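Asker: Pasting a predicted model and its sequence here:
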Amino acid sequence: MNSILNNLSHIYGDELIKIFVSVLCGSILGFEREIRGKSAGFRTLALICFGSTIFTICSYLLGVDANRDRVAANVITGVGFLGAGVIFRNNIAVSGITTAASIWISAAIGMLVGIGAYELAGVSMILSLFILYAMDYIQFWIDFRFQHRDYKIILDLSAEQLEITAHLQDLKLRCINIKVLRSGNQLIWQAQVSGRGDRLETFNNWLLNQRAISSFEW
């Protein structure tokens, strides 16, 4: 066994290092996805990064100088299929795009390791972790301050009329694309409302307490 390992390290020393480094990089990226409970986690990203490195090594070990990029191009295509498998659409919401991008960047880092660009792979991995972890808080802050909701409010015409637009202005909420429709004894008010998340929740509570409102949704 020792002689086999010695022969492998002598013949494929650099390649073995690349393989172990790629598994390490993919595992680190996968750990961040795993602790967030995403579909592509620890083992998945480790295998993707590892596999990308193997295919990249194969591309130059084959010795075809004129078409060295052919294997790499097909790696990108294959990773695209994997990424598409984790994207789901639920009504109007789309989930899994960030996880798909993690698969994509994991394969890219694996290819960098495969060509021996360790420093560039390390910088790319650090930036990827920064985007996935640190910038999550920035995105939360942006989403909180700049939320957009499409409201559909049904009012009873026999009850006291409400100045919905005026109340939105008092809450410093922006309202666009207003549509007002009438159906029998009901008035349907539709619009896109944007602003801070806490002010939108205040607006929701105000709607709940108005007897003139039969129902609303957003």
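Answerer: Ah, there it is.
Asker: switch to C-alpha atoms for all contacts and neighbour counts from now on
Answerer: Will do.
Asker: Show me the longest helix that occurs in the protein.
Answerer: helix 13-35 (DSSP state H).
Asker: Now do the buried residues in it.
Answerer: Neighbour counts over helix 13-35 (16 or more other Cα atoms under 10 Å) mark 15, 18-19, 21-23, 25-34 as buried.
Asker: Show residues contacting it.
Answerer: 9, 40-50, 53-54, 57, 99, 102, 106, 109-110, 113-114, 116, 125, 128-129, 132-133 (Cα atoms under 8 Å, 6 or more residues apart in numbering).
Asker: Just the buried residues of those residues.
Answerer: 40-42, 44-50, 53-54, 57, 99, 102, 106, 109-110, 113-114, 116, 125, 128-129, 132.
Asker: ok, structure two:
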Amino acid sequence: METDILHLLIALAIGALIGTEREYRSKSAGLRTMIMVSLASCLFTILSIKIGVANPDRLAANILTGLGFLGAGVIFKDDNRISGITTATTIWMVAALGMAVGAGYILLSLFGTFMVLVVLVLLVYVQDKIENVHQSRSYRIVCEYQQETLDRYEELFKSFQMHVIRGVQNKTEKQITGRWILIGSAQNHKRLTTYLLADTEIRELSF
């Protein structure tokens, strides 16, 4: 019994460490969620061992299935990107760590926690540096229709050293809407948006 309580306390500490990082970054699944996931996974694993389930791997599979619904709830799609995938995968990892603690693999779970924190904390800076030189952003421009209007803007994008991917375009009687995904450095995106905001021919601009 004392060993089981110790395992639950370790699972709580693991969930708290990872949850604190998620809470600090104002993610949808924060401190309390990560603690509950870790504790629940640990307790389910302890109970499966004590009850004597013939195939303990079936319990692990059911835990992961349940977490799939929980993870889906933190994934959101906005106009330009999908967010929440890292938080969803972190929930899965916290559950795996909780299961490891419940099964008695303390050293393995602690090393796994260290690796998760390295990925979540240190690799953020690497990701930021990559995005500074290679950033993908969606642009939408609405302007009065003229022949070759969108081609002119595509040439403009290329002059700002952007890789251009043309999206869906719509034309009405008097205006045309163009959508693109542009890939380039953060500095070039900033220069381009400054130029577009000053363009008097553009009626609507989103980026």
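Answerer: Ah, there it is. A quick note: this is a predicted structure, and the numbers were derived from the prediction, not measured.
Asker: Pick the one among the buried residues of helix 13-35 of structure 1 closest to residue 181 of structure 1.
Answerer: Residue 181 of structure 1 lies nearest to residue 33 out of these, by Cα to Cα, at 45.7 Å.
Asker: Can you find the partner of the closest one in structure 2?
Answerer: In structure 2, the residue matched to residue 33 of structure 1 (TM-score structural alignment) is residue 22.
Asker: show me where structure 1 has strands.
Answerer: 88-90, 93-95, 147-156, 174-183, 186-195, 213-217 (DSSP state E).
Asker: If you count neighbours, what's buried in the fourth one?
Answerer: Neighbour counts using 16+ other Cα under 10 Å place residue 175 of strand 174-183 of structure 1 among the buried residues.
Asker: do the same with the third one
Answerer: Within strand 147-156 of structure 1, the residues that qualify as buried by neighbour count (16+ other Cα under 10 Å) are 148, 151, 152, 153, 154, 155, 156.
Asker: Could you measure from the fifth one over to residue 164 of structure 1?
Answerer: Read it as residue 154 of structure 1. Note on residue 154 of structure 1: its distance to residue 164 of structure 1, by Cα to Cα, to the nearest Å, is 12 Å.
Asker: Tell me the counterpart of residue 107 of structure 2 in structure 1.
Answerer: Using TM-score structural alignment, residue 107 of structure 2 pairs with residue 119 in structure 1.
Asker: how close does that match get to residue 56 of structure 1?
Answerer: Residue 119 of structure 1 sits 17 Å away from residue 56 of structure 1, going by Cα to Cα.
Asker: More neighbours: which of these two?
Answerer: Shown here are residue 119 of structure 1 and residue 56; by other Cα atoms under 10 Å, residue 56 has more neighbours (23 against 11).
Asker: these two touch, right, the more buried one and residue 108?
Answerer: No. Taking contacts as Cα atoms under 8 Å, residue 56 of structure 1 lies outside contact range of residue 108: 10.3 Å.
Asker: Buried residues in stretch 45-55 of structure 2, which are they?
Answerer: 45, 46, 48.
Asker: The last one -> structure 1?
Answerer: Matched by TM-score structural alignment, residue 48 of structure 2 corresponds to residue 59 in structure 1.
Asker: Let me see the contact set for that match.
Answerer: So residue 59 of structure 1 contacts 68, 69, 70, 71, 72 (Cα under 8 Å, 6+ apart).
Asker: Filter those residues by whether they're kept in structure 2.
Answerer: Retained contacts for those in structure 2, judged by both residues aligned by TM-score structural alignment, their matches' Cα atoms under 8 Å, are 68, 71.
Asker: among the contacts of residue 59 of structure 1, who's most crowded?
Answerer: Ranking those using other Cα under 10 Å puts residue 72 first, with 20 neighbours.
Asker: Structure 2: which residue goes with that residue?
Answerer: Match for residue 72 of structure 1 (TM-score structural alignment): residue 60.
Asker: May I have the residues that are in contact with that match?
Answerer: 45, 99.
Asker: Tell me the one of the buried residues of stretch 45-55 of structure 2 nearest residue 162 of structure 2?
Answerer: Among the buried residues of stretch 45-55 of structure 2, and counting by Cα to Cα, the member closest to residue 162 of structure 2 is residue 45, at 51.4 Å.
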